[in-house]
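Enquirer: take this sequence and fold it.
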Amino acid sequence: MISLFNQSKNLPQKTAIIDHTGTFTYQHLNERSNDFAAYLLDGKSDLNDARVAFMVNPGMDYVTVQWGIWKAGGIAVPLSISYPLPSLIYVLEDTGADIVVVGPEFEELLQSYVLEKEKRWIVITANSEFENQGQLPDVSGDRGAMILYTSGTTSLPKGVLTTHDTIESQISTLIQAWEWTEEDRTVCVLPLHHVHGIINVVSCALWSGATVYFNYPFDPDGIFQLFVEEKINVFMAVPTIYFKLIQTFDGYSEDQKQEVSNSFKKVRLMISGSAALPVSVMEKWQSISGHYLLERYGMTEIGMAISNPYRGERRAGFIGQPLPKVEVRLVDESNRAVENGQPGEIQIKGPSVFKEYWGKPEATAKSFTLDGWFKTGDIAVVEEGYFRILGRDSVDIIKSGGYKISALEIEEVLRKHPEIKDCAVVGILNEEWGELVAGALVVNSILSFSDLNQWIRTQMPAYKTPKKYLIVDELPRNAMGKVVKNEVKGLFSN
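Expert: Prediction:
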């Protein structure tokens, strides 16, 4: 049996999940996911790594579907609930998913496409009943488990395939490092088509026998109320969420502020990740909560690899030290190890590293060295045993609000607009978002930014769309005709 499911049998009456529809025990989760797995099988003995895409709001139904896919021997493909149809179709076609599961909120968006392509269509609600029709397969750890999509240096996202063994390693590493127990209570405020929400929060909690609250849609007042009522003692978020919580806190009365601040004394762990945490946000949050946020470093391809210690010194601006079972090295452009104190690319090896990019053997091969190290593309330096990120080796990756975004993908969409002749997309520093997605445009005629925003949001997810635009006569280029992105960034500071 997949290790993630152990607590569903060991602690049957313990509360596993609390969402807007109710409170659910581990026994309920186990039985409901078993029933859904049998329903997926539909008389088959094993899905045999069939890809099952699902678009379900965070909560009990989401976990039921994900666990059910795994128990039936399928590969889970979580779809972002904020994606427009073109982005969803790309994932469905790239994975070749033949089964699509949706919550009722997403029926209208996807149904026509799915039925036209003759895929199996399942709508799940809190009241859905699935008859358990027989024995579930024995799924080995080396089989494919999940495909998550990540932006790379190419214009289109790549599917990151992990196995059950990979996921088990990613989870167990964090259980050990961050000392999860069945007494923990956490809240998920993170997207569940990313490793941060799926692995770090939900899976770590359920592996440990802890309780997960789901706060959806994100509600800062609701989060603070959970703290005040002492319902959570572990909290994980991205810098953008901490920024929004600080803004909400600043609007409270003095009595409210005192009540919230006092409640943080019962919290054992607060973590920030997925983007660099501005020191100003770190300091402000510490003044509010008394907690020095734990920063860590990870990627879709590797799970978490480096972390500040749970017990020990945490350093602002540093991502910490390698986690258990994770090998880390820094190398130069010739793939040679750098001397202490010198910058180099972070490379990772260990059981937490993904298997392959789905359907892209060349991209997979390019991402690994000949001796099996995964090339992250992030540049760091080690100072007194702690890693500090310096940046990426590509200016075409933007980290905004906890997401890693491909500038090339956005440029490709912008160029489809009839009034845009050329464009360059960059990330510019921003305290709230880490980096703000910004687009420099060469246009044919007068262009309304409001109309452009409405148009682009029909083409791609909102978090990828530029938040700032600039009209220019021409883009800065080098002698080879390539756009010089650092000069484009400078245009936004003029």
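Enquirer: make it CA atoms for all contacts and neighbour counts henceforth
Expert: Fine.
Enquirer: buried ones in stretch 393-402?
Expert: Buried residues in stretch 393-402, defined by neighbour count with 16 or more other Cα atoms under 10 Å: Val395, Asp396, Ile397, Ile398, Lys399, Ser400, Gly401, Gly402.
Enquirer: now what about stretch 132-149, what contacts it?
Expert: With contacts defined as Cα atoms under 8 Å, 6 or more residues apart in numbering, stretch 132-149 is touched by 1-2, 34-39, 42-43, 45-46, 49, 70-78, 91, 157-165, 193-195, 300, 358.
Enquirer: the same query, at a cut-off of 6 Å, please.
Expert: 35, 38, 46, 73, 75-77, 157-165 (Cα atoms under 6 Å, 6 or more residues apart in numbering).
Enquirer: which of those fall in helices?
Expert: Asp35, Ala38, His164, Asp165 (DSSP state H).
Enquirer: here is the second sequence; please produce its structure so I can put it next to the first one:
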Amino acid sequence: MNTAKPWLKNYPAGVPAQLILPTQTSLVDLLDESFARYPKRKAIESMGHSFSYEELNVLSEQFASYLQSLDLPMGSRVAIMFPNVTQYLIAMLGALRAGLVVVNVNPLYTSRELEHQLNDSQALVLVLSENFAHIYQQIAEKTSVKRVIVSSLGDLLGPKGLLVNFAARYIKKIIPQWAFPHTRFTDALQLGKQHLFQKPTIDPNAIAFLQYTGGTTGVSKGATLLHRNVLANVLQTDAWLEPVLRDQHDQQLVFLCALPMTHIFALTACALLGLRKGGLLLLVANPRDITGLIKLLAKHPEVNIFPGVNTLFHALVHRPEFSKLKLSNLLVTIGGGMAMQKKTADHWQAITGNPIAQGYGLSETSPVVCVNTPLIEKFTGHIGLPLPNTDVVILGEDGKRMPMGEAGEICIQGPQVMAGYWNQPEETRKAFTVDGYFKSGDIGFMDSEGYVTIVDRIKDMIVVGGFKVFPNEVEEVLASMPGIHECAVVGVEHRKLGEIVKAYIVKDKHDLTNADVLQFCKEQMTSYKRPRKIVFVSELPKSNVGKILRREVRKLGDSSS
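Expert: Here you go, the predicted model:
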């Protein structure tokens, strides 16, 4: 037994310490295997309409052919901005199959955030839902994008799609007016039919995704995820779940995809793992519609795998109608994205009979690093064990390993770790130890059995409903508002969301109000980043060199000046 990896002795039977990972295989090769193996199986169900693996294969190949007809250089970036609808999967798979790089865009982004990501990634193509076209219109002349492809929500849904689009435009009125040169998504597919698809040779070391994450500077950075990084994490996660899934090999697994697939957790644990397993992906376009989600679960009691975040589980267990559901086929509930609360986890298990296996990961690690075994009998409170082929060490401020049980920075080495930050060599250098471990910025400890527990975060990161918020970015936006002299942002506990953003502001305009600040933030930032609480103060605590001390800011309380 390797004493340096105490977690190995606690691996479930059948889970290897080391996987033999393919060296000449890309993520596309893995997906092609599923298309060939399961052509008649249903791959997707979205808004009551289903698509087989064969249909998904054809449609994504058509989209790949269309992209190839644009004569884009290999490795060009394609930004994709959708909720969980079929069009996202077609565009994402099509871009990968064309040998291009996917840039996932959070559908909640404001125009400012979208502009930064498009320009930083140097995206040449943007594929987006019509719901967000008005956001892009505000910055259309300021980006690197050369071609925009727009889809309506009802596209591909047949006759029902006409009703969906009519309701979105004229009844729910969720499609603001927009106008700019574009290609319709359905037209792109038709044009793709007319162009012969040329399957490219994709090197495993080619970039698959630029997955944007926040940074200590407040500037969003693109984690460069290679085909081999994401492929490895899909296979690692597959192997980890094998003990509970091995008896299901002759049956199709059903994955609930409620988390946005543009987020790395759902991308890997729902979309890619689901397709790898020949599973059925139940797409939830609006997970905040808890009533609609419960109705979907009532229609699909066969759901086997349910990845989620604490806020989603919390919302479900507090609905009386959820407790009436019979989810007897639920095999694995995975909690990630933010810390699970024991009360919510216990409530979930009491209703479903299935414990929540909490895991841990980052955009920079494709994402899964540690996770509880799906064989646990109850919620553990820790984040489990490192996956196969993964090494986790706890380092002190001096870079030396901490004794078992003592807290330090969680550092990770493994095939799922990113190549670096896109076009940011200095940030990349700072993110790794000299011997190649990725420095997560999270504080935790490992016990003698190899189980890891997170206790704090180095980077002052705030997690709102599973979304990461970096104070420097929010402070930069606030500081740009006339009337604000100085500001500091911290996270405070919130029963439902885990944390919310709280801003302390020194104003230089006496009539500046709470409402003024909230309105400004609404115009500049997506909802989860906006301060929910604002406190006006006469001054902010600072160090002797003038640096605002957030640890002291937290002590100020709610007293306004």
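Enquirer: and which of the buried residues of stretch 393-402 of structure 1 is nearest Pro351 of structure 1?
Expert: Distance ranking of the buried residues of stretch 393-402 of structure 1 against Pro351 of structure 1, using Cα to Cα, places Gly402 first at 24.4 Å.
Enquirer: aligned partner of the closest one in structure 2?
Expert: Using TM-score structural alignment, the partner of Gly402 of structure 1 in structure 2 is Gly466.
Enquirer: burial count for Ala208 of structure 2?
Expert: 30 (other Cα atoms under 10 Å).
Enquirer: quick one: secondary structure of it?
Expert: Following DSSP: H, G, I helix; E, B strand; the rest coil, we place Ala208 of structure 2 in the strand state.
Enquirer: and it, what's its match in structure 1?
Expert: In structure 1, Ala208 of structure 2 lands on Ala145 (TM-score structural alignment).
Enquirer: would you mind measuring from Thr166 of structure 1 to Glu419 of structure 1?
Expert: Note on Thr166 of structure 1: its distance to Glu419 of structure 1, by Cα to Cα, to the nearest Å, is 46 Å.
Enquirer: doesn't Gly439 make contact with Ile471 of structure 1?
Expert: No: with contact defined as Cα atoms under 6 Å, Ile471 of structure 1 does not reach Gly439; the gap is 8.6 Å.
Enquirer: and the two? Which one has more around it.
Expert: Per other Cα under 10 Å, whichever of Ile471 of structure 1 and Gly439 has more neighbours is Gly439, with 25 against 14.
Enquirer: name the nearest residue to the more buried one, ignoring sequence neighbours.
Expert: Leaving aside its sequence neighbours, Gly439 of structure 1 sits nearest to Val425 (Cα to Cα, 6 or more residues apart in numbering; 4.4 Å).
Enquirer: for Phe35 of structure 2, what are its contacts?
Expert: So Phe35 of structure 2 contacts Tyr53 (Cα under 6 Å, 6+ apart).
Enquirer: 10 Å - rerun?
Expert: 29, 41, 43, 52-58, 275-276, 278 (Cα atoms under 10 Å, 6 or more residues apart in numbering).
Enquirer: could you narrow those to those that are also in contact in structure 1?
Expert: Among these, the contacts conserved in structure 1 (both residues aligned by TM-score structural alignment, their matches' Cα atoms under 10 Å) are Arg41, Ala43, Ser52, Tyr53, Glu54, Glu55, Leu56, Asn57, Val58, Leu275, Arg276, Gly278.
Enquirer: now, which of those residues lie within helices?
Expert: Per DSSP H, the subset of the kept ones among the contacts of Phe35 of structure 2 in helices is Tyr53, Glu54, Glu55, Leu56, Asn57, Val58, Leu275, Arg276.
Enquirer: what is the neighbour count of whichever residue in structure 1 pairs up with the second one?
Expert: Residue correspondence, TM-score structural alignment: Glu54 of structure 2 in this structure matches Gln27 in structure 1. Using other Cα under 10 Å, Gln27 of structure 1 has 19 neighbouring residues.
Enquirer: which of the helices or strands spans Ile175 of structure 1?
Expert: Using DSSP states H and E, Ile175 of structure 1 maps to helix 164-178.
Enquirer: so how far is Met270 of structure 1 from the match of Ala208 of structure 2?
Expert: In this view, Ala145 of structure 1 and Met270 of structure 1 are 29 Å apart by Cα to Cα.
Enquirer: if we can go back for a sec, okay, and the residue nearest to Gly439 of structure 1 sits in which element?
Expert: strand 420-430.
Enquirer: buried residues, stretch 283-303 of structure 2. List them.
Expert: Applying 16+ other Cα under 10 Å to stretch 283-303 of structure 2 flags Leu283, Val284, Ala285, Pro287, Leu293, Ile294, Leu296, Leu297, Ala298, His300, Glu302, Val303 as buried.
Enquirer: again with stretch 248-257 of structure 1
Expert: So, applying 16+ other Cα under 10 Å, buried residues of stretch 248-257 of structure 1: Phe249.
Enquirer: list the contacts of that stretch.
Expert: Defining contact as Cα under 10 Å, 6+ apart, one finds that stretch 248-257 of structure 1 is touched by 219-221, 224, 228, 242-244, 258-262, 288.
Enquirer: need those residues in a markdown table (columns: distance to Ile379 of structure 1 and secondary structure).
Expert: Below are those laid out as a markdown table (distance: Cα to Cα, whole Å; DSSP: H, G, I helix; E, B strand; the rest coil):
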| residue | distance to Ile379 of structure 1 | secondary structure |
| --- | --- | --- |
| Asp219 | 35 | coil |
| Pro220 | 34 | helix |
| Asp221 | 37 | helix |
| Phe224 | 36 | helix |
| Val228 | 40 | helix |
| Tyr242 | 25 | helix |
| Phe243 | 26 | helix |
| Lys244 | 29 | helix |
| Gln258 | 41 | helix |
| Glu259 | 42 | helix |
| Val260 | 38 | helix |
| Ser261 | 37 | helix |
| Asn262 | 39 | helix |
| Ile288 | 32 | helix |
